[in-house]
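any chance you can model this:
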Amino acid sequence: MATLTQTLAVGVIGALAGCGITYLAMTGAHSTKAEPTIIAPQPMAERAEDGRLAVYLTAEERAHVREEMIAFLQGLQTASYALADSDRDLLLETAQDISKGAGEPIGRTIRQKVPAPFREMSQTVRHEFGALADMANEAPVGNLQLQFS
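Next up is the predicted model:
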């Protein structure tokens, strides 16, 4: 039977891999095309042939999403370290930061463009990190690890 640490490690690695793949897809890292300076109006989202939903974001919105994703990944790394070191103060601060997000006005514009399931997933993740922050000072470390995973 896998230990809690192994389970936690697999969960974090899976989350990081998923975020990394999404980051690459959103940045167009494999694209050699330069972005046009004038962009014709496009739908906010359209379904691709393979079933994925393409969401059109401005350069500023894409930069915001990248920054948020990097901050989230850094937060996951910090929270993982805090749990491993039983540093409740660092865990509390990190979980609070993740639960709040940047809160910038551009985020509202992006939320209007993304599909409802994506918004719901984002809200759930933030809610769960808020619950982790609430538990950080008093819950046993094992319970904190379960909440984090």
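
make it CA atoms for all contacts and neighbour counts henceforth
Noted.

and stretch 105-120, how far apart are its ends?
In stretch 105-120, first residue to last residue: 18 Å (Cα to Cα, to the nearest Å).

now the other sequence, so there's something to compare against:
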Amino acid sequence: MEVLLVGNTDFITKQWIQHAFPQDHVVIAEREGTVDGNDRLRIVNMSDANALAETITTYEFDRIVFFSENLTPHSDRDGDLGALRRLLHAIRNRQTQMLMVSGPESEFTYPENADVRDTSKSLMSRASEELCLYYARTYRLEAKIIRCPYLSVAGSSRKVSCNAVT
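Down below sits the predicted model:
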């Protein structure tokens, strides 16, 4: 099976890939700190829309996992919504399973008596989820969204800690 890991992949290690995808061929969209490749793991640069479309056509992925920027609590990277839209647009007519792993941001709101109810991050997170669901309905993609508590990358060993998946 061909699997693409894209988005906030900074926490991914070779050990995690071997555990999560023991029999699959995995492609990671290149980011700063991406693990080194091997025979079952390829690293590709998908910095622009043409590279993304070419990679999706070349590998014909069975599954795509999009890791949201809001999985890590202090992520300073923007463009999550745009990157997700480009990815969904590129796979819209393909037989691909899409998994979006999102952080808890979409549930964050201010107290009911506050002047403003939503945070800007919660609005963007919900917009990402709605965009994924829109493409799933419109183009009959098989898509699932998982909300996960924040991930923390600890030290140089890059271990992932996650208490529960909701």
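
superposed, how do the two chains score by TM?
The TM-score (TM-score structural alignment, normalised by the length of the first structure) is 0.28; 64 aligned residues with a Cα RMSD of 4.0 Å.

in terms of secondary structure, what does the lengthiest helix in the second structure contact?
For the second structure, the helix reaching the highest residue count under DSSP state H is reported as helix 120-139. The contact analysis (3 or more Cα pairs under 8 Å, 6 or more residues apart in numbering; DSSP states H and E) places helix 120-139 of the second structure against helix 80-90, strand 142-147.

for residue 123 of the second structure, which of the ones you listed is the nearest?
The closest of those to residue 123 of the second structure is helix 80-90. By Cα to Cα, the value is 11.1 Å.

quick one: the helix or strand that that closest one is followed by to helix 120-139, angle?
Sequence order places strand 97-102 as the next helix or strand after helix 80-90 of the second structure, per DSSP states H and E. Relative orientation of strand 97-102 of the second structure versus helix 120-139 (axes from the mean of the first three to the mean of the last three Cα atoms, to 10 degrees): 170 degrees.

I'd like to check the angle between the longest helix of the second structure and helix 80-90, please.
Put simply, helix 120-139 of the second structure runs at 10 degrees to helix 80-90, going by the same axes, to 10 degrees.

which of the residues in helix 120-139 of the second structure are buried?
121-122, 124-125, 128-129, 131-133, 135-136 (16 or more other Cα atoms under 10 Å).

before we move on, back to that, including distance to residue 59 of the second structure and mean neighbour count, could the helices and strands packed on helix 120-139 of the second structure go into TSV?
Formatted as TSV, those follow (distance: least, Cα to Cα, whole Å; neighbours: other Cα atoms under 10 Å):
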stretch	distance to residue 59 of the second structure	mean neighbour count
helix 80-90	13	17
strand 142-147	18	17
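
looking at the ones you listed, which is nearest to residue 101 of the second structure?
Taking those one by one with Cα to Cα, strand 142-147 is closest: 4.9 Å.

and the closest one, what does it pack against?
On a contact count with 3+ Cα pairs under 8 Å, 6+ apart, strand 142-147 of the second structure meets strand 97-102, helix 120-139.

distance to residue 5 of the second structure added to these, as a markdown table?
Listed next are these as a markdown table, based on distance: least, Cα to Cα, whole Å:
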| stretch | distance to residue 5 of the second structure |
| --- | --- |
| strand 97-102 | 10 |
| helix 120-139 | 16 |
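
for residue 161 of the second structure, find the nearest of the ones you listed.
Smallest distance to residue 161 of the second structure across these (Cα to Cα): 14.8 Å, for strand 97-102.

tell me which other helices or strands the closest one touches.
strand 63-67, strand 142-147.

tell me which helix or strand comes right after the last one.
When you say that, I think you mean strand 142-147 of the second structure. strand 152-154.

give the buried residues for the biggest helix by length in the first structure.
For the first structure, the longest helix by residue count, based on DSSP H, is helix 59-84. The neighbour-count criterion (16+ other Cα under 10 Å) identifies 62, 64-66, 68-69, 71-73, 75-76, 78-80, 82-83 as the buried residues of helix 59-84 of the first structure.

how about stretch 125-132 of the first structure?
Buried residues in stretch 125-132 of the first structure (16+ other Cα under 10 Å): 126-132.
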